[in-house]
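> Output the structure for:
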Amino acid sequence: MQAPSGNRFTEVKSALRDRDLHTVCEEANCPNMGECWSGRDGPGTATFMLMGERCSRGCNFCDVQTGGMDPLDPDEPADVAAAVEEIGLDYVVLTSVDRDDLPDQGAGHFAETIREITRAAPETLVEVLIPDFQGEPDLVRKIIDAEPDVIAHNVETVERLQWPVRDRRAGYEQSLSVLDQVRRESDAYTKTSIMLGLGEYDHEVYQTLVDLREIGVDIVTFGQYLQPSRSHLDVFAYVHPDVFDTWRRVAEEELGFSYCASGPMVRSSYRAGELFVEALAREEENLDEARRIARAASQ
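The predicted model follows:
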């Protein structure tokens, strides 16, 4: 893990502040922020959080504030694209709060940001981590039609623990339906993330992986759940690194996921996973070599 520091880190932070933009990296105090922003072999990556700092949902694992929604900033898509171009990011991740209060739940705003980045920085790979849009296919299709390189949506945990972990408006089957639609209607890589340490059983984790592979999800990440504050869910267990490594092998070698990033400090948007996609999409490496590149970067 690389501490947030250096000229590159300062440059990224300044570009974001100048445009009043928000990143999940900062909002979630991500432990990988220094590595991602500073980069190791290139310009690095950043995860932008769209549509404000407040969420319409209240998931019990998440530290983002709930309620008191602000109007969308119509300049945000262009401002994000300008920041990406100025910083020279080779990979950008877009995510957002949930905006159930909006007629299209923010799908159009999300899609416009993708298009603005593509126009301003056509060489930049774009990954999006989207809400479930309440499982409405027309809204998910707005994201698909904007043609990002990776479309991610997180199931977060096993089916049994969806509540109390997630807001009741979310759900396991609803999340699977979003990922299934993306896989059927898009050429983008599909991706999801699972937190461990919430009280899940091994057979439940395995079944989740099976369910994800049955609908063709390409990439899965595992990370340790960490309690953001005392008002959030308690950590049920701190999972040993060997267990994370076992799930990586199960995902890749047994079940056939293209890539699995798995470790206590891994998060959904994680530099090693992004390097894997870059190796496939930009360098045209084969699967094994792309995995090797990603693993080497995370050592």
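
> CA atoms for contacts and neighbours, from now on please.
Noted.

> residue ranges for the strands of this protein, please.
With DSSP state E as the criterion, the chain has strands at 45-50, 54-55, 65-66, 91-96, 125-129, 150-152, 189-196, 219-224, 259-262.

> quick one: which of the ones you listed is nearest Gly171?
Nearest of these to Gly171, taken as C-alpha to C-alpha: strand 189-196 at 13.7 Å.

> what angle separates the closest one from strand 219-224?
20 degrees (axes from the mean of the first three to the mean of the last three C-alpha atoms, to 10 degrees).

> re earlier: mean neighbour count and distance to Leu212 added to the strands of the chain, as JSON lines?
Formatted as JSON lines, these follow (neighbours: other C-alpha atoms under 10 Å; distance: least, C-alpha to C-alpha, whole Å):
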{"stretch": "strand 45-50", "mean neighbour count": "24", "distance to Leu212": "24"}
{"stretch": "strand 54-55", "mean neighbour count": "20", "distance to Leu212": "26"}
{"stretch": "strand 65-66", "mean neighbour count": "16", "distance to Leu212": "29"}
{"stretch": "strand 91-96", "mean neighbour count": "23", "distance to Leu212": "21"}
{"stretch": "strand 125-129", "mean neighbour count": "23", "distance to Leu212": "16"}
{"stretch": "strand 150-152", "mean neighbour count": "25", "distance to Leu212": "12"}
{"stretch": "strand 189-196", "mean neighbour count": "24", "distance to Leu212": "9"}
{"stretch": "strand 219-224", "mean neighbour count": "24", "distance to Leu212": "9"}
{"stretch": "strand 259-262", "mean neighbour count": "26", "distance to Leu212": "13"}
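
> Another for comparison:
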Amino acid sequence: MVTILDTTTEKRVRHPEKAHRPDQEVMRKPDWIRVRAPVSKGYSETRALVKEHNLVTVCEEAGCPNIGECWDKKHATFMIMGEICTRACAFCNVATGKPLALDQSEPENIAKAVVKMGLSHVVITSVDRDDLEDGGAEHFEKVILAIRAASPLTTIEILTPDFLKKPGALERVVAAKPDVFNHNLETVPGNYLTVRPGARYFHSIRLLQRVKELDPTMFTKSGIMVGLGEERNEVLQLMDDLRTADVDFMTIGQYLQPTRKHHRVVSFVTPEEFKSYETVAYAKGFLMVAASPLTRSSHHAGDDFARLKAARDAQQTKAGGE
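I've put the predicted structure just below:
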């Protein structure tokens, strides 16, 4: 009886680790960051498909502001290994707690959804699963292989956790040959203690670098949020760290506070400041940069992948002609 009551409570309290925190001020959003509520037919169809296959999307779980636009176009980012995360990042709206067992039918269900939605490019992310011996690496592998079998022409982008203290996990995921390997730094290193306390900045940098060592042809990608109190010079140094790891694609978006218990928005970065970051990032050598208030890791991922390939081809053509 006690177990049943505890489980019910865990489901009811989305962020039990944040319940004791004092409420943070919620800043009024500027005009450039407003989005319309999703009401389109395409949105409803995508939502029905997700429910039909018992799938979880980061679009819903993280409260993405672009869900209306993306789901209307039949774009969705699937979140595997459940909807409960073992980490408790101060910025994230994904539920925290003790995860359930892995759903062994999930790889096949995701593959079916990819086929039904006619996706030419799919993004697969996950919660952190520190409770699993391999951090969920085998499950990532199974999902990638299932999609390849069902829809061979679909390109696959993965957004992974950091596999901290999980030897061999990264190598297994890279060996499954996703087209894009994304792992987000989320914020500058000086913010990690308060924003991303379960992670280690230089471990994440090293993970991205290791992907390129394992497969130099694989595209790598990473993203951060701004508005968390970072200084401009800290962002520029982070760009240099990513380029040292040979990361191809960087995304920069505005942090939006999910609830009063989450980390507060320190500032709303203007569109002009985002444009400045984009200009500097290209100058530092990134093949692709997406920087705007509503930029998210998987926003426009399919179009961005096509541009990423074109940028590499142009770079290689130029290098071959010199």
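
> picking that back up, ok, which of the strands of structure 1 comes nearest Asp138 of structure 1?
Comparing the strands of structure 1 by C-alpha to C-alpha, strand 150-152 comes nearest, at 15.5 Å.

> give me every residue that touches the alignment partner in structure 1 of Lys112 of structure 2.
In structure 1, Lys112 of structure 2 lines up with Ala82, judged by TM-score structural alignment. The contact partners of Ala82 of structure 1, by C-alpha atoms under 8 Å, 6 or more residues apart in numbering, come to Ile117, Ala120.

> Also Phe163 of structure 2?
Contacts were defined as C-alpha under 8 Å, 6+ apart; by that measure Phe163 of structure 2 touches Asp130, Asp134, Gly135, Ala169, Leu170.

> Count the neighbours of the last one for me.
The local packing count at Leu170 of structure 2 equals 24, with neighbours defined by other C-alpha atoms under 10 Å.

> I'd say it and Glu138 touch.
No. Applying C-alpha atoms under 8 Å as the test, Leu170 of structure 2 and Glu138 come out as separate, 10.0 Å apart.

> What segments of the stretch 101-250 of structure 1 are helices?
Remark: helices assigned in the stretch 101-250 of structure 1 by DSSP state H, counting those that start in this stretch are 107-120, 137-145, 162-165, 172-185, 202-214, 241-249.

> which residues in structure 2 does the fifth one align to?
Residues 232-244 of structure 2 are the counterpart of helix 202-214 of structure 1, counting by TM-score structural alignment.

> May I see the buried residues of that stretch?
Residues of stretch 232-244 of structure 2 classed as buried: Val235, Leu236, Leu238, Met239, Asp240, Asp241, Leu242, Arg243 (neighbour count, 16 or more other C-alpha atoms under 10 Å).

> residue contacts, the fourth one?
Met239 of structure 2 is in contact with Ala281, Lys284, counting by C-alpha under 8 Å, 6+ apart.

> do you know how far it is from Gly223 of structure 2?
Separation of Met239 of structure 2 from Gly223 of structure 2 (C-alpha to C-alpha, to the nearest Å) stands at 10 Å.

> what's the answer for the second one, then?
Taking C-alpha to C-alpha as the criterion, Leu236 of structure 2 is separated from Gly223 of structure 2 by 13 Å.

> got it, and the third one?
Leu238 of structure 2 is 10 Å from Gly223 of structure 2, where distance means C-alpha to C-alpha.

> can you tell me how far Thr47 of structure 1 sits from Glu35 of structure 1?
13 Å.

> What of Gln134 of structure 1?
Distance, Gln134 of structure 1 to Glu35 of structure 1, by C-alpha to C-alpha: 34 Å.

> More neighbours: which of these two?
Between Gln134 of structure 1 and Glu35, counted using other C-alpha under 10 Å, the more crowded position is Glu35 (22 against 17).

> which position in structure 2 aligns with the more buried one?
So, by TM-score structural alignment, Glu35 of structure 1 is matched to Glu69.

> Return the residues in contact with that match.
Pro38, Tyr43.

> what about the alignment partner in structure 1 of Glu138 of structure 2, how many neighbours?
Glu138 of structure 2 maps onto Gly108 in structure 1, with residues paired by TM-score structural alignment. The tally of other residues near Gly108 of structure 1 (other C-alpha under 10 Å) stands at 16.

> what's the spacing between Gly108 of structure 1 and Asn286 of structure 1?
Gly108 of structure 1 sits 35 Å away from Asn286 of structure 1, taking C-alpha to C-alpha as the criterion.

> same check, this time on Leu275 of structure 1
Per C-alpha to C-alpha, Leu275 of structure 1 is found 13 Å from Asn286 of structure 1.

> higher neighbour count, those two?
Leu275 (24 against 10).

> With adjacent residues omitted, what lies nearest to that one?
Nearest non-adjacent residue to Leu275 of structure 1, counting by C-alpha to C-alpha, 6 or more residues apart in numbering: Ala294, 5.4 Å away.

> Skipping adjacent residues, who's closest to Ala279 of structure 1 in space?
Residue nearest to Ala279 of structure 1 in three dimensions, not counting chain neighbours: Ala290, with 5.1 Å by C-alpha to C-alpha, 6+ apart.

> mind listing what the one you found touches?
Leu275, Phe276, Val277, Ala279, Leu280.

> again, 7 Å this time
Residues in contact with Ala290 of structure 1, defined by C-alpha atoms under 7 Å, 6 or more residues apart in numbering, are Phe276, Ala279, Leu280.

> quick one: which of these is most hemmed in?
Phe276 (28 neighbours).

> sorry, back to before: roughly how far is the match of helix 202-214 of structure 1 from the heart of the chain?
19 Å (C-alpha atoms, centre = their mean, to the nearest Å).

> One more: stretch 209-217 of structure 2?
For stretch 209-217 of structure 2, the separation from the chain centroid amounts to 19 Å (computed by C-alpha atoms, centre = their mean).

> before we move on, what about stretch 24-43 of structure 1?
Distance, stretch centre to chain centre, for stretch 24-43 of structure 1: 13 Å (C-alpha atoms, centre = their mean).
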